[in-house]
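Peer 1: Could you look at this predicted model? Sequence included:
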Amino acid sequence: MTGRPAPAMLPPSLRVWLGLIAALAALAVIVLGVLYAGHDEPGTVDRWIIQPTADSVRPPWRNVALAMDFWGEPAGAATLVAAAVAGCLLFRRPRAAVLIVAGIGTAVATTTLLKSLVGRTIHGDNLSYPSGHTAFATALALMVALLATGRLGLGRTAGTLLVLAAALVAGAAMGWAQVSLGAHYPTDVLGGWCTALAVIPATAWLIDRVADRLADAGRRERH
């Protein structure tokens, strides 16, 4: 059981494609941030999609949206992260547990910083771009999909499709809830989704690099 390398958090078969997607997503975040910096109302694209209000949906769908929103709030998010970390540790995947914590931390920190820099607001002085709830949900889904890809040994095409599908479903579900509840503009949601797509592959790659170097250093010391 010794000497076997830990599975990579960013499977080698996915690195090129996810690296390209991450770069494009980062560009989209920057472009949207520049376009809507300092704005306090929906843009043209937002009006094409939906005019967000506090009562855009009625029960029972409003209850669904509120339930989705809860899992992006501190209490709900902490519960999901704790469950994910516990599952990683239960299956003896400490590197995966580090990815969950670091990935969520990076996504949350990035959206918080961008909100202050962009200064877009909704309903008064509530900073809205990018959507932290959407970034959180997308980031968590991305990391779970990356772990599943490595665990199942999926190839480049199947792995990339799984990761993107997970990101799309999670981002769309949380994004719908945020827009329906009037908490964000649609372009805020797109910015949050792209933020997760940009930071999670980079975080996974960095964790792999650091962990591999530490493992190499440990092997050299033993010899």
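Peer 2: Thanks, I have the structure now. This one's a predicted model, so the numbers in the text were calculated from it and none came from an experiment.
Peer 1: Every contact and neighbour count from this point should use C-alpha atoms.
Peer 2: OK.
Peer 1: Give me the helices and strands touching the longest helix along the chain, please.
Peer 2: Ranked by residue count and defined by DSSP state H, the top helix of the chain is helix 186-222. Counting contacts by 3 or more C-alpha pairs under 8 Å, 6 or more residues apart in numbering; DSSP states H and E, helix 186-222 is packed against helix 15-36, helix 44-49, helix 94-118, helix 132-152, helix 156-180.
Peer 1: May I see the buried residues of it?
Peer 2: 186-205, 207-208 (16 or more other C-alpha atoms under 10 Å).
Peer 1: just stretch 165-172 next, same as before
Peer 2: 166-167, 170-172.
Peer 1: next, the one to line up against it:
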Amino acid sequence: MTVIGTGDMGLLRHWVYDWGGLNTQLMLWINRSMPADWIGFARLLSAIGSYWGAPLMGVALLGWRAVKRSEPAALAPFRFGVGVLVAILLAWTAKAAFALPRPSDLYANDMAWVLGAPDSLYAFPSGHAVYTAAVVASLWPLGPWPFRLLLLAIAAAVGWSRVALGAHFPADVVAGFLLGGACVVATHGWAVSLKRAVAKWRARR
């Protein structure tokens, strides 16, 4: 039986999370390369990717469901609600479990921008990236490829903003995207079951 020691864990983190040092280098390059007149734009993108917008997105999907009257539109609010809830819970759990520091805790003196107070103590994964990916996955079936490409572009811009503003390392954002998208896909069956249960409940009224 092989026991993973502290040195092995450090090596694993070095390559899986730190990307052999590239994670920090990319963070510093993106952060330092943002022009001062882009700060407002970066803050706007960061606000768009905040999970505090979830109630508004839920209402919008319910409205689209009433207007469109298609199966993907009918399922979308349930995919979004279940997927986002599971994704956020897992993200909070991961933040506490891994307890990885934010860039400003390690490289504040080397960064050009450290703006705003973080919404949580730890960095991994990015909550904004988790939520944004969950939104993209929920909206994915609702439109053609130009619409999907727009979703991907917005997600990438939100991810960039989190690094540019000094809130996250690129690895935090990538992990957040993977987690958020995976949660919506993995809970698809739950969303379908919930939709059916709601339909049966409404039929009995």
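Peer 2: Received, thanks. Since the model is a prediction, treat every value here as computed from it, not as a measurement.
Peer 1: Just send the helices and strands packed on helix 186-222 of structure 1 back as a markdown table, with distance to A215 of structure 1 too.
Peer 2: Below are these laid out as a markdown table (distance: least, C-alpha to C-alpha, whole Å):
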| stretch | distance to A215 of structure 1 |
| --- | --- |
| helix 15-36 | 21 |
| helix 44-49 | 48 |
| helix 94-118 | 12 |
| helix 132-152 | 19 |
| helix 156-180 | 26 |
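Peer 1: any idea which of the ones you listed is most buried?
Peer 2: helix 132-152 (a mean of 25; mean count of other C-alpha atoms under 10 Å).
Peer 1: so what does it touch, helix or strand wise?
Peer 2: Looks like helix 132-152 of structure 1 contacts helix 94-118, helix 156-180, helix 186-222 (3+ C-alpha pairs under 8 Å, 6+ apart).
Peer 1: mind checking which of the ones you listed is nearest G43 of structure 1?
Peer 2: helix 186-222 (8.2 Å; C-alpha to C-alpha).
Peer 1: Adding distance to A84 of structure 1 as columns, could you present the helices and strands packed on helix 132-152 of structure 1 in a markdown table?
Peer 2: Formatted as a markdown table, these follow (distance: least, C-alpha to C-alpha, whole Å):
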| stretch | distance to A84 of structure 1 |
| --- | --- |
| helix 94-118 | 7 |
| helix 156-180 | 16 |
| helix 186-222 | 16 |
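Peer 1: I'd like to know which of those helices is closest to A54 of structure 1.
Peer 2: Between these, helix 156-180 lies closest to A54 of structure 1; by C-alpha to C-alpha that is 7.4 Å.
Peer 1: With structure 2 overlaid, report how far the strand or helix carrying G76 of structure 1 is off on average.
Peer 2: For G76 of structure 1, the host element (DSSP states H and E) is helix 74-90. Superposed on structure 2, helix 74-90 of structure 1 shows a mean distance of 3.2 Å to its aligned residues (mean C-alpha distance after the TM-score superposition for structure 1).
Peer 1: Would you mark the buried spots in that helix?
Peer 2: Within helix 74-90 of structure 1, the residues scored as buried using 16+ other C-alpha under 10 Å are 77, 80-81, 84-85, 88.
Peer 1: Any chance of a markdown table for the residues you listed, columns distance to T160 of structure 1?
Peer 2: Below are those laid out as a markdown table (distance: C-alpha to C-alpha, whole Å):
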| residue | distance to T160 of structure 1 |
| --- | --- |
| A77 | 25 |
| L80 | 24 |
| V81 | 23 |
| A84 | 21 |
| V85 | 23 |
| C88 | 22 |
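Peer 1: Which one of the residues you listed is nearest to H133 of structure 1?
Peer 2: Using C-alpha to C-alpha, A77 is the member of the buried residues of helix 74-90 of structure 1 that sits closest to H133 of structure 1, with 9.1 Å.
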